[in-house]
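1. Structure of the sequence below:
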Amino acid sequence: MNPTKQSVGRYGIWSIGLRAEDPARRSEQAETAAELEQLGYGALWLGSNSTARHAAPLLAATGRIAVGTSIQNIWQYEAPVSAAAFAQVDAAHPGRFVLGLGVGHGGAPKPFRGPVSALAAYLDALDAAGVPADRRVVAAIGPRALRLVRERAAGTVPYLVTPDYTAAARETLGEGPLLAPELKVVPESDPARARTLARAFLAPYLTLPNYTSNFLRHGFTEDDLRGGGSDRLVDSVFAWGTEDAIRDRINAFLDAGADHVALQVVDGNPRETLPRETWRRLATLLG
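-> Got it, this is the predicted structure:
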């Protein structure tokens, strides 16, 4: 069995605010992690360019929940450094840290190596350093990256995807690998307000070719990418509305083949905020 797939459960939290950068916030972050574990979430995914260093305080504050990076940028951390950090954290908290890797949106050294080739070389180096394949995940979106995941990692943590994408990714991956898409949740039932919040959040991503190309591969058009995203696009990549509507949107990803859904709250507050009350409500509606 895939140990990472087993350890993360069905639902997790994706958050930039849980990254332990500011010493003044570490107590709040540790307390929040402990509460999220008590609420029944299976994993905490640390957003932005996170590392084992960010995960360690949360692992120390909890006893069961998995903590993963989503993602660590391979251009900014050499594989031997990542492997050493993995070994240190895993020794302190066996089986609970998941090394999530990706190529990000730039910053590649020159001469530039294609992203899939670079990921493969990075995984080669992790193999040589003893990092188990079943304890690392990759933020794969395109078909070639997914095929690499199928052979070389525990699974994938794709960002900004739809249920249709999830179904296609499951077909490419097969049944074994973890498929854990991130899903943005807008805790707002008014359609105009919910879509306004969603578009404000989504607009910067619609300038990034890796995301726009993926949308176009999966049935959207150039018109869907304009103006912060069409209603059709917004409604596919965000969960919003009543509790039943939010639950149905989360279930749409699971029904499409996801093993786990990483929930990111989008409520108009800074991304470093810890929306604890919304996380509590989500835990209740998910049972």
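2. C-alpha from now on. contacts and neighbour counts both.
-> Fine.
3. and residue 153, what does it touch?
-> Counting by C-alpha atoms under 8 Å, 6 or more residues apart in numbering, residue 153 touches 133, 134, 135, 136, 137, 138, 177.
4. Just the buried ones from those?
-> Buried by 16 or more other C-alpha atoms under 10 Å: 133, 134, 135, 136, 137, 138, 177, out of the contacts of residue 153.
5. Run through the helices of the chain in chain order.
-> 3-7, 26-39, 52-61, 79-92, 115-129, 143-152, 163-173, 191-202, 209-217, 231-237, 243-255, 276-286 (DSSP state H).
6. hmm, back to that, reformat the contacts of residue 153 as a markdown table; add distance to residue 214.
-> Listed next are these as a markdown table, based on distance: C-alpha to C-alpha, whole Å:
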| residue | distance to residue 214 |
| --- | --- |
| 133 | 26 |
| 134 | 26 |
| 135 | 26 |
| 136 | 23 |
| 137 | 19 |
| 138 | 16 |
| 177 | 20 |
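7. Run through who's touching stretch 116-125.
-> By C-alpha under 8 Å, 6+ apart, stretch 116-125 touches 74, 79, 80, 102, 103, 144, 145, 148, 152.
8. ranking the helices of the chain by burial, who's on top?
-> helix 52-61 (a mean of 20; mean count of other C-alpha atoms under 10 Å).
9. And stretch 69-82, what's buried?
-> 69, 70, 71, 72, 73, 74, 75, 79, 80, 82.
10. what's near enough to touch the second one?
-> The neighbourhood of residue 70, defined by C-alpha under 8 Å, 6+ apart, consists of 45, 46, 47, 48, 49, 50, 100, 101, 139, 157.
11. To compare against the first, here's the next sequence to fold:
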Amino acid sequence: MQHPSSSTFKNAVGTFGIFTHELRSEDPAQQDEIRRAAAEVEQLGFGAVWLGGSSSVRHAAHLATATSRLVLATGILNIWFQDADTVAEQRADLERSHPGRFLLGLGASHAALAQNYRRPYSTMVEYLDALDGAASPVPADSRVLAALGPKMLGLARDRAAGAHPYLVTPEYIEQARGVLGSVPLLAPEVTVVLDENRDSARATARGFLQYYLTLPNYAANLERLGFTEDDLVDGGSDRLVDALVVWGTEESMRNRLHQFLTAGADHLALQVITGDGRDTPPLPQWRRLAAITGLTN
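-> Alright, predicted model coming up:
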């Protein structure tokens, strides 16, 4: 049987994409800026935009008309907040108007963020069953799962095009590839701080990591990788920060990104953390990332 991930998405997303909360803003005053930014991300050569937070099909649909080839993915759509039938119908509408442009990233989120959180693995299975049985089914090769643990990775292998893990290391990627096998798409989010100064880069990274390290799902995954409780406090130890966040000179950042790829990742969804508190698209940083990754000169 052909694996569901033998789809065009594995090629369409390319090696590098942008993971962003900024492009899913619903502020009416920002919509023109967001559309222009999405068009520039495409022009820079990135293959995909991953819409962070609890994103939806409609967030992607808003960007589809501003771009022509960019894959638009949810990173992630929260299965507790949006029912499968509605998602399937919205996805079908977007597929009819912009075929092959939308990749549905699904996640079970965290107990602290979902009031009805329970049995995440079983609920994800039920959600996938509902997508399969919808009036407009969502093909397995058009969806990925925000998998971390072995069971969810197995589900991503068997019922989706692959996995889109968050807050992981190259060592994790190697383990995940072992579970997924060679065919499925493995497209981790990778956090980047464009700063060569060790102290300020780590400070920015800690400001970003501090909340995530309190969430049990991420903490458990990091502990499986050999980190301890001491590594997880106060925004993370130096060892943890350096494992999770790419920073430094352009050469050292290129080398670190290469480690994720050689460990088995197909595509890196790069999330730039600036620490400036702004919610506007960080276009100067995305332009610099395009140069660092070799997408532009």
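12. ok, so of the buried residues of stretch 69-82 of the first structure, who is nearest residue 32 of the first structure?
-> residue 69 (17.2 Å; C-alpha to C-alpha).
13. Now which residue in the second structure aligns to that closest one?
-> Using TM-score structural alignment, the partner of residue 69 of the first structure in the second structure is residue 74.
14. what do you get for residue 251 of the first structure?
-> Using TM-score structural alignment, residue 251 of the first structure lines up with residue 258 in the second structure.
15. Now do the contacts for that match.
-> Per C-alpha under 8 Å, 6+ apart, neighbours of residue 258 of the second structure: none.
16. Now do the contacts for the closest residue to residue 40 of the first structure other than its chain neighbours.
-> Spatial nearest neighbour of residue 40 of the first structure, excluding adjacent residues (C-alpha to C-alpha, 6 or more residues apart in numbering): residue 283 at 7.2 Å. For residue 283 of the first structure, the contact set (C-alpha under 8 Å, 6+ apart) comprises 39, 40, 41.
17. Can you give me the neighbour number for the second one?
-> To tie it back to what came earlier, the one meant is residue 40 of the first structure. 17 (other C-alpha atoms under 10 Å).
18. Can you find the partner of the residue nearest to residue 40 of the first structure in the second structure?
-> Aligned partner of residue 283 of the first structure by TM-score structural alignment: residue 290.
19. Same question for residue 218 of the first structure.
-> Using TM-score structural alignment, residue 218 of the first structure sits opposite residue 225 in the second structure.
20. what's the answer for residue 39 of the first structure, then?
-> Match for residue 39 of the first structure (TM-score structural alignment): residue 44.
21. hang on, isn't its match packed against residue 287?
-> Yes - Residue 44 of the second structure is within contact range of residue 287, at 7.1 Å (criterion: C-alpha atoms under 8 Å).
22. of all the contacts of stretch 116-125 of the first structure, which two lie farthest apart?
-> Longest span within the contacts of stretch 116-125 of the first structure, C-alpha to C-alpha: 80 and 144, 24.7 Å.
23. tell me the contacts of the alignment partner in the second structure of residue 184 of the first structure?
-> Matched to the second structure by TM-score structural alignment, residue 184 of the first structure sits across from residue 191. Residues in contact with residue 191 of the second structure (C-alpha under 8 Å, 6+ apart) are 167, 244, 245, 246, 270, 271, 272, 273.
24. Against residue 62 of the second structure, how distant is residue 191 of the second structure?
-> 25 Å (C-alpha to C-alpha, to the nearest Å).
25. thought residue 57 of the first structure was touching residue 18?
-> No - proximity of residue 57 of the first structure to residue 18 does not meet the contact threshold set by C-alpha under 8 Å, at 9.9 Å.
26. And for stretch 172-181 of the second structure, what's in contact with it?
-> With contact meaning C-alpha under 8 Å, 6+ apart, stretch 172-181 of the second structure is reached by 150, 153, 154, 156, 157, 162, 186, 225, 260, 263, 264, 265.
27. Including distance to residue 99 of the second structure, could these go into a markdown table?
-> What follows is the contacts of stretch 172-181 of the second structure, written out as a markdown table (distance: C-alpha to C-alpha, whole Å):
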| residue | distance to residue 99 of the second structure |
| --- | --- |
| 150 | 32 |
| 153 | 27 |
| 154 | 28 |
| 156 | 23 |
| 157 | 24 |
| 162 | 20 |
| 186 | 22 |
| 225 | 39 |
| 260 | 30 |
| 263 | 32 |
| 264 | 28 |
| 265 | 25 |
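28. sorry, back to before: what about the match of residue 283 of the first structure, distance to residue 220 of the second structure?
-> Separation of residue 290 of the second structure from residue 220 of the second structure (C-alpha to C-alpha) stands at 33 Å.
29. got it, and residue 292 of the second structure?
-> On the measure of C-alpha to C-alpha, residue 292 of the second structure and residue 220 of the second structure end up 32 Å apart.
30. didn't residue 142 of the second structure look like it was pressed against residue 106?
-> No - using C-alpha under 8 Å, residue 142 of the second structure is not in contact with residue 106, being 10.8 Å away.
31. So which of the contacts of residue 153 of the first structure is the closest to residue 89 of the first structure?
-> Using C-alpha to C-alpha, the contacts of residue 153 of the first structure come closest to residue 89 of the first structure at residue 135, 12.3 Å.
32. which one in the second structure is aligned with the closest one?
-> In the second structure, residue 135 of the first structure lines up with residue 142, judged by TM-score structural alignment.
33. ok, back up a step: can you tell me which two in the buried residues of stretch 69-82 of the first structure are farthest apart?
-> 70 and 80, at 18.9 Å, using C-alpha to C-alpha across those.
34. contacting residues for residue 41 of the second structure?
-> 18, 286.
35. still on that earlier bit, now the helices of the first structure as JSON lines including distance to residue 109 of the first structure?
-> Output for the helices of the first structure, formatted as JSON lines (distance: least, C-alpha to C-alpha, whole Å):
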{"stretch": "helix 3-7", "distance to residue 109 of the first structure": "31"}
{"stretch": "helix 26-39", "distance to residue 109 of the first structure": "33"}
{"stretch": "helix 52-61", "distance to residue 109 of the first structure": "23"}
{"stretch": "helix 79-92", "distance to residue 109 of the first structure": "14"}
{"stretch": "helix 115-129", "distance to residue 109 of the first structure": "11"}
{"stretch": "helix 143-152", "distance to residue 109 of the first structure": "20"}
{"stretch": "helix 163-173", "distance to residue 109 of the first structure": "29"}
{"stretch": "helix 191-202", "distance to residue 109 of the first structure": "28"}
{"stretch": "helix 209-217", "distance to residue 109 of the first structure": "18"}
{"stretch": "helix 231-237", "distance to residue 109 of the first structure": "31"}
{"stretch": "helix 243-255", "distance to residue 109 of the first structure": "35"}
{"stretch": "helix 276-286", "distance to residue 109 of the first structure": "38"}
